[in-house]
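Peer 1: My questions concern the predicted model and sequence given below.
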Amino acid sequence: MAQNPARRTALADAAIEVLAREGARGLTFRAVDGRAGVPTGTASNYFASRDHLLHQAARRIHERLTPDAAILAELLRAPRDRALVTALMHDVFRRITADRAGYLAMLELRLEATRRPELRAQLTGTIRDDLEANIAYHLGEGFPGDRETVLVLYLAMTGLILEHLTLPEVLGVDGLAALIETVVERIVPAA
């Protein structure tokens, strides 16, 4: 197995692009090599199997969607109130729409997980752990609301993002910022 970390990351990024454009069925080593602009056979030198490639793509998507530490630190200078939760949800929406391919690839991985038990176990564990970490962070930081607040906010934002990235004409692009504010206002209690 080849061990160049920068090339492995580039191949995982190429796999994400292939997933977003072609779906899980289009994800082949040859397609990843082509997207990455490397010689045929390169991806198979870095990933032992297609399942391994899927797992690494999932891991890379989470890295790509991680909040920027400087932006997060700036946002967290504000009081722990509904306005801050709104700002954080705007940041989530901004990050995900900025990496549309990453989120669409994650949706493809979720669909593929319905057919692949190992992938389902991995994604379930990762997403559950992330959700639990977000709940713990919300409660630990003293944001308004409780565990259910975070769960309902997660579900509402996931639905909003899904609509926007897959069928943007359903909601339109005008008014999305106001819609995010409404979601937070309806779910997160006032301080």
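Peer 2: Perfect, thanks for sending it.
Peer 1: C-alpha from now on. contacts and neighbour counts both.
Peer 2: OK.
Peer 1: Check what contacts the longest helix anywhere in the chain and list those residues.
Peer 2: If you go by DSSP state H, the chain has its longest helix at helix 117-140. Contacts with helix 117-140, where a contact means Cα atoms under 8 Å, 6 or more residues apart in numbering, come from 51, 54-55, 58, 110, 112-114, 145-147, 150-151.
Peer 1: and it, how far from the chain's centre?
Peer 2: The chain centre lies 12 Å from the centre of helix 117-140; the measure is Cα atoms, centre = their mean, to the nearest Å.
Peer 1: take the one below as the second:
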Amino acid sequence: MVRNPERRTALVDAAIEVLARDGARGLTFRAVDEAAGVPKGTASNYFANRDDLLAQVTGQIHQRIAPDPDEVAAVMAAPPSRELVVDLMSWINRRVTANRTGYLAMLELRLEATRRPELRTELTRTLRATLDDDIRFHLDSGLPGDRTAVQLLHLAMTGLMLEQLTLPGVVPTEQTEGLIAALVERAIGPDPEGAP
């Protein structure tokens, strides 16, 4: 059977919605068919099994939550500084809020990976490559802070995202900007004497 690539993409996008809404246990072919608005049995024609569907979701979700290169260029128009790092972390935080479904689905994938070794291997590879790209971007852009600082920022921002997506009352929204600024200062250190 010839398969329609647009329909496959629509099914994977529907799977991301189901994953975010119902969790990994709710991710069934029937639920994906319903979310995509296609006839019953469609998803099973496109994916060999649930592991295949999860692998496709893993690949697609990064494209869905990746920033637009023009947005990155706009944020990076300012000269490298600690203030720019704060702006970048705040921008990332706003992106998580704006794409809540994509990030919730990613959290569900992480949890499911604890039970599925193949998914764990693929997700680890993908997220490790993303972290390496982020470190390289930070260092190549001349932003203050070394590799360890970038890793600390990544880990702390991941924790903040987890709180905001799952239990938003733990860290009230009005506190996040100040916490992000304090996080950056502590991770990369204060500006040198006489810096603007």
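Peer 2: Yep, that arrived. Note that the coordinates shown come from a computational prediction; the quantities given were computed from them, not determined experimentally.
Peer 1: TM-score for the pair, please.
Peer 2: Superposed pair, TM-score by TM-score structural alignment, normalised by the length of the first structure: 0.95. Supporting alignment: 191 aligned residues with a Cα RMSD of 1.3 Å.
Peer 1: Check which helices and strands the helix or strand harbouring residue 165 of the first structure is in contact with.
Peer 2: If you go by DSSP states H and E, residue 165 of the first structure is part of helix 147-166. Judged by 3 or more Cα pairs under 8 Å, 6 or more residues apart in numbering; DSSP states H and E, the packing partners of helix 147-166 of the first structure are helix 82-98, helix 117-140, helix 168-171, helix 176-187.
Peer 1: Mind reading off the mean deviation between the longest helix of the first structure and the second structure?
Peer 2: Mean deviation of helix 117-140 of the first structure relative to the second structure after superposition (mean Cα distance after the TM-score superposition for the first structure): 0.6 Å.
Peer 1: so that helix versus helix 82-98, what angle?
Peer 2: Going by axes from the mean of the first three to the mean of the last three Cα atoms, to 10 degrees, helix 117-140 of the first structure is angled at 150 degrees with respect to helix 82-98.
Peer 1: residue range for stretch 41-48 of the first structure in the second structure?
Peer 2: Aligned using TM-score structural alignment, stretch 41-48 of the first structure spans residues 41-48 in the second structure.
Peer 1: For that stretch, which outside residues touch it?
Peer 2: 3, 8, 11, 29, 30, 32, 33, 53.
Peer 1: Enumerate every residue touching the first one.
Peer 2: To tie it back to what came earlier, the one meant is residue 3 of the second structure. residue 46.
Peer 1: Using JSON lines, please lay out the contacts of helix 117-140 of the first structure together with distance to residue 86 of the first structure and neighbour count.
Peer 2: JSON lines is the format used below for the contacts of helix 117-140 of the first structure (distance: Cα to Cα, whole Å; neighbours: other Cα atoms under 10 Å):
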{"residue": "51", "distance to residue 86 of the first structure": "37", "neighbour count": "13"}
{"residue": "54", "distance to residue 86 of the first structure": "33", "neighbour count": "22"}
{"residue": "55", "distance to residue 86 of the first structure": "32", "neighbour count": "18"}
{"residue": "58", "distance to residue 86 of the first structure": "27", "neighbour count": "23"}
{"residue": "110", "distance to residue 86 of the first structure": "27", "neighbour count": "18"}
{"residue": "112", "distance to residue 86 of the first structure": "32", "neighbour count": "17"}
{"residue": "113", "distance to residue 86 of the first structure": "31", "neighbour count": "18"}
{"residue": "114", "distance to residue 86 of the first structure": "33", "neighbour count": "11"}
{"residue": "145", "distance to residue 86 of the first structure": "13", "neighbour count": "17"}
{"residue": "146", "distance to residue 86 of the first structure": "16", "neighbour count": "15"}
{"residue": "147", "distance to residue 86 of the first structure": "17", "neighbour count": "14"}
{"residue": "150", "distance to residue 86 of the first structure": "12", "neighbour count": "22"}
{"residue": "151", "distance to residue 86 of the first structure": "15", "neighbour count": "16"}
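Peer 1: just curious, which of these is nearest to residue 80 of the first structure?
Peer 2: residue 145 (10.8 Å; Cα to Cα).
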